[in-house]
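In: quick one: sequence and predicted model below, then my questions.
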Amino acid sequence: MPSHVTAAALLDLPLWGVDLSMVHVTRADLHASRVEAGVVHHAAGLNDDELCDVDGVTVTGPERTAVDVARHVPFEAAVVVADGALRRTGNDRERLLAVMDRMRTWQGARAAGRVVAFADGGSESVGESRARVQFERIGLPTPRLQAEILGADGELYRADFLFEEENTLGEFDGRAKYQRYLEPDEEPADVVWREKRREDALRGMGYGVVRLTWADLRRDAIVRERFMAAFGRGEAGRRRAATRPEG
């Protein structure tokens, strides 16, 4: 009896905004769904290729788990899981779409289809997934994820979000990100200083830059205003670069 929320946890998929007060399981041996003793039993078909084993426990695989969750939770929470599922499977969209196609007439399939179409394994954290949903919600263009930018000094810079037409970069700042970038014998302050130098270099190349924190994910109007201002700076920076004499 694979549980899609339990499966997400066992598969180490990210969870945010999901109600964990009830256990959800999927059963192919039921004619109708029911709730018993705090467990929601979903009657649904299960293909062998949609299951996997985690430490001796049979659970739905990443793609089936992502679609099942997306049929039952709000869009933003579902995108976090779906992005994580794609990240785990090497951004294999074809397999995710195949699972979605088998479930296209099921309850909640329309909502799940929207999530699947939006999901992108290029999001590397819950914060980045939620930021992408925010960009969609406030009407920003769709950015390219984990873009690599070659600096004039030959150094390669990587940005969480690149709005190419607007010549603007978006960065999500989370504590886990700084921990991930720590080098041996470094302190978090060293990473902050390195990030500042990196941002200064990108601004010097003419890019507009906006940094987001967890609190910003609840400030739609402020975030939109900041990006609109950055788009103007980025476009101006592009014009300056185009008119700069060579050499």
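Out: That came in fine, so what should we check first?
In: going forward, measure contacts between C-alpha atoms and count neighbours the same way
Out: OK.
In: now the nearest residue to residue 27 once chain neighbours are set aside: how far from residue 53?
Out: In space, and not counting its chain neighbours, residue 27 is closest to residue 43: 5.1 Å by C-alpha to C-alpha, 6 or more residues apart in numbering. With the distance defined as C-alpha to C-alpha, to the nearest Å, residue 43 ends up 21 Å from residue 53.
In: those two: which is more packed in?
Out: Remark: of residue 43 and residue 53, residue 43 carries more neighbours, 16 against 13, as counted by other C-alpha atoms under 10 Å.
In: the more buried one against residue 3, yeah?
Out: No - counting by C-alpha atoms under 8 Å, residue 43 stays clear of residue 3, with 11.8 Å between them.
In: quick one: the helices in this structure?
Out: Counting by DSSP state H, the segments of the chain that form helices are 4-10, 62-70, 75-88, 93-102, 109-118, 126-137, 175-180, 188-204, 220-243.
In: starting at the chain centroid, how far to the last one?
Out: Going back to what we said before, that points to helix 220-243. Offset of helix 220-243 from its chain centre (C-alpha atoms, centre = their mean, to the nearest Å): 24 Å.
In: quick one: contacts of it?
Out: When contacts are defined by C-alpha atoms under 8 Å, 6 or more residues apart in numbering, helix 220-243 is touched by residues 134, 138, 140, 166-168, 205-210, 216.
In: so for this protein, the centremost residue is which one?
Out: When C-alpha atoms, centre = their mean is applied to the chain, the residue found nearest the centroid is residue 129 (2.6 Å).
In: these two touch, right, residue 148 and residue 156?
Out: Yes - contact criterion C-alpha under 8 Å: residue 148 and residue 156 qualify, at 6.5 Å.
In: what about these two, which has more around it?
Out: A count of neighbours by other C-alpha under 10 Å puts residue 148 above the other of residue 148 and residue 156, at 14 against 10.
In: residues contacting that one?
Out: Contact analysis of residue 148 by C-alpha under 8 Å, 6+ apart lists 156, 157, 158, 159.
In: so what's residue 131 closest to, chain neighbours aside?
Out: residue 217 (6.5 Å).
In: how far away is the one you found from residue 163?
Out: Taken as C-alpha to C-alpha, the span from residue 217 to residue 163 is 18 Å.
In: and residue 43, by the same measure?
Out: Residue 43 is 43 Å from residue 163, by C-alpha to C-alpha.
In: cool, and residue 36?
Out: Separation of residue 36 from residue 163 (C-alpha to C-alpha): 48 Å.
In: so between these two, which is more surrounded?
Out: When residue 36 and residue 163 are compared for neighbours, residue 163 comes out ahead with 20 against 7, by other C-alpha under 10 Å.
In: ok, and the closest non-adjacent residue to residue 18?
Out: Looking at residue 18 with C-alpha to C-alpha, 6+ apart, the closest residue is residue 77, at 6.4 Å.
In: surely that neighbour meets residue 16?
Out: Yes - contact criterion C-alpha under 8 Å: residue 77 and residue 16 qualify, at 5.6 Å.
In: settle it for me: which of these two has more neighbours?
Out: Between residue 77 and residue 16, counted using other C-alpha under 10 Å, residue 77 has the larger neighbour count: 23 against 14.
In: ok, structure two:
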Amino acid sequence: MNTPRLILSSDVSLAGQDSRILARLCSSGRYARVRRSVYAEAEEWHALDEPSRYGLRAAAFQLTTKRQPVFCLESAAMLWGLWIMGAPRKLHIQTSYANGGRSRGDVARHLEKPGDNIVACGPLLLTDKLTTTLHLITRLKFEQAVSVCDSSLHLVRYQRPGNIFTPVDIPTVEHDPSWNHDAPQGPPLLKSELLAAADALPKKAARNRAVAVIDFASGLSGSAGESFSRVRMAQLGFIAPELQHEFELRDGRKALVDFWFKDQRKVGEFDGRAKYLRQDWAGGKSTADRVIDEKNREDQIRAQNVGVFRWTWAEMQDLVGFERLLRAAGIPKR
């Protein structure tokens, strides 16, 4: 997916043309307004998915602000590939006491004391992974906080190649500065790191909240859907499953399952769409071939006297329906 070229009103004026022409082209449908005084070709803009549009809005903001912004909270989480739900509505910017500035429009500014928690990812500045994770898990709902924490602990098996610029005196992180990551980026955090950072929080309520999330979190969770599912199971009082249990299949392959209930000999699988749609999984096979492979994998697991049950986002979000589904599968409560 090609990134659209951003066109600034100030550039048009410097070229000796009337910058109001951009507004007219926007009204005619040829251009799209990315933010005030910044435009892009409408066809290219509308072809972008939600995270890519968010990234273009961030790039437009960076081009039009006097100071280079430091992205934090959900904005930094997107660059780290942490599991948040969809693209944020606002751009989250960290500001110091010296710089000041107010939140307005689609920009939310968060006052923080200057520290050594800022890193560079390509041409972008953002809070480091530990700071980003800790700030989010003390602010979000429990299931969302667990999802973020799980992803910060998650060891990814693949990463996009880095393309890094090196600003002076700012540490760099070795991954692609993309707003559309589908896996966590950078080295995984350790629970000990998170607990030490949580212990340094000034407010007791924030410390207690962070510790509760960290204790529940697991780097074995493979997706936001799996993290949410685990929280739902706990909220409903069901026994805790083993995560990423390995089965050996008769064709010699090994298969990892999302949830394994050993005593009940039941496998639970969260059915997200990603594994059927991502191009870098399954050697670039078509969606149809992936579905067939998944069925073959499941048949070989069932052949080992194992029951398999599945659920979707919608089923997991419906607490009454999800409880019914788990009971029907024979999963007991604590």
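Out: Received the coordinates, thanks. Computed from a prediction, not measured in an experiment: that's the story for all the values here.
In: if we can go back for a sec, how much space is there between the residue nearest to residue 27 of the first structure and residue 35 of the first structure?
Out: From residue 43 of the first structure to residue 35 of the first structure the distance is 11 Å (C-alpha to C-alpha).
In: and if you look at residue 225 of the first structure?
Out: 46 Å.
In: which one (most neighbours) among the contacts of residue 148 of the first structure?
Out: residue 159 (19 neighbours).
In: alignment lookup: it to the second structure.
Out: Using TM-score structural alignment, the partner of residue 159 of the first structure in the second structure is residue 257.
In: repeat that for residue 85 of the first structure.
Out: So residue 85 of the first structure corresponds to residue 152, using TM-score structural alignment.
In: and residue 139 of the first structure, by the same measure?
Out: In the second structure, residue 139 of the first structure lands on residue 237 (TM-score structural alignment).
In: tell me who's in contact with the residue nearest to residue 18 of the first structure.
Out: Residue 77 of the first structure sits next to 15, 16, 17, 18 when contact means C-alpha under 8 Å, 6+ apart.
In: cool, residue 212 of the first structure as well?
Out: Per C-alpha under 8 Å, 6+ apart, neighbours of residue 212 of the first structure: 170, 171, 172, 173.
In: how many residues are close by the third one?
Out: I take that to be residue 172 of the first structure. By other C-alpha under 10 Å, neighbour count at residue 172 of the first structure equals 22.
In: before we move on, what about the first one?
Out: Residues lying near residue 170 of the first structure (other C-alpha under 10 Å) number 21.
In: would you agree it is in contact with residue 160?
Out: Yes - at 6.2 Å, residue 170 of the first structure and residue 160 qualify as touching, with contact defined as C-alpha under 8 Å.
In: what is in contact with these two at once?
Out: By C-alpha under 8 Å, 6+ apart, no residue touches both residue 170 of the first structure and residue 160.
In: between the two ends of stretch 167-179 of the first structure, how far is it?
Out: 28 Å.
In: what's in contact with that stretch?
Out: Residues contacting stretch 167-179 of the first structure (C-alpha under 8 Å, 6+ apart): 127-128, 131, 159-163, 188, 191-192, 206-214, 230-231, 234-235, 237-238.
In: state the helix or strand in which residue 53 of the second structure lies.
Out: In this assignment (DSSP states H and E), residue 53 of the second structure forms part of helix 50-64.
In: contacts only, for residue 60 of the first structure.
Out: 2, 3, 4, 7, 50, 51, 52.
In: mind checking which of these are in strands?
Out: Judged by DSSP state E, the contacts of residue 60 of the first structure include 51, 52 as members of strands.
In: quick check on the contacts of residue 60 of the first structure: which are buried?
Out: Among these, the ones that count as buried by 16 or more other C-alpha atoms under 10 Å are 2, 3, 4, 7, 51, 52.
In: distance of the aligned partner of the third one in the second structure from residue 273 of the second structure?
Out: With the correspondence set by TM-score structural alignment, residue 4 of the first structure lines up against residue 73 in the second structure. Taking C-alpha to C-alpha as the measure, residue 73 of the second structure falls 26 Å from residue 273 of the second structure.
In: state the distance from the residue nearest to the centre of the first structure to residue 119 of the first structure.
Out: 9 Å.
In: now swap in residue 14 of the first structure and tell me
Out: For residue 14 of the first structure, the distance to residue 119 of the first structure - C-alpha to C-alpha - is 13 Å.
In: repeat that for residue 126 of the first structure.
Out: 12 Å.
In: and what of residue 69 of the first structure?
Out: 13 Å.
In: so of the contacts of residue 212 of the first structure, which ones are in strands?
Out: 170, 171, 172.
In: just the buried residues from the contacts of helix 220-243 of the first structure, in ChimeraX please.
Out: ChimeraX command restricting the contacts of helix 220-243 of the first structure to the buried ones, with burial defined by 16+ other C-alpha under 10 Å:
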select :134,166,167,168,205,206,207,208,209,210
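In: distance to residue 100 of the first structure added to the contacts of helix 220-243 of the first structure, as a markdown table?
Out: Shown next, in a markdown table, are the contacts of helix 220-243 of the first structure (distance: C-alpha to C-alpha, whole Å):
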| residue | distance to residue 100 of the first structure |
| --- | --- |
| 134 | 24 |
| 138 | 27 |
| 140 | 27 |
| 166 | 34 |
| 167 | 35 |
| 168 | 34 |
| 205 | 42 |
| 206 | 42 |
| 207 | 38 |
| 208 | 38 |
| 209 | 36 |
| 210 | 35 |
| 216 | 32 |
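In: re the thing from before, residue contacts, the residue lying closest to the match of residue 4 of the first structure once chain neighbours are set aside?
Out: Among residues not flanking residue 73 of the second structure along the chain, residue 132 sits closest, at 5.5 Å (C-alpha to C-alpha, 6+ apart). Shown in contact with residue 132 of the second structure (C-alpha under 8 Å, 6+ apart): 72, 73, 74, 76, 77.
In: switch the cut-off to 10 Å
Out: By C-alpha atoms under 10 Å, 6 or more residues apart in numbering, the residues touching residue 132 of the second structure are 71-77, 80, 82, 117, 126, 148, 152.
In: surely residue 230 of the second structure touches residue 216?
Out: Yes - with contact defined as C-alpha atoms under 10 Å, residue 230 of the second structure reaches residue 216; the gap is 9.4 Å.
In: looking at those two, which one has more neighbours?
Out: The residue with more neighbours, out of residue 230 of the second structure and residue 216 and counting by other C-alpha under 10 Å, is residue 230; that gives 24 against 14.
In: report the contact partners of residue 146 of the second structure.
Out: Contacts of residue 146 of the second structure by C-alpha under 10 Å, 6+ apart are 83, 136-137, 140, 152, 210, 212-218, 224, 227-228, 230-231.
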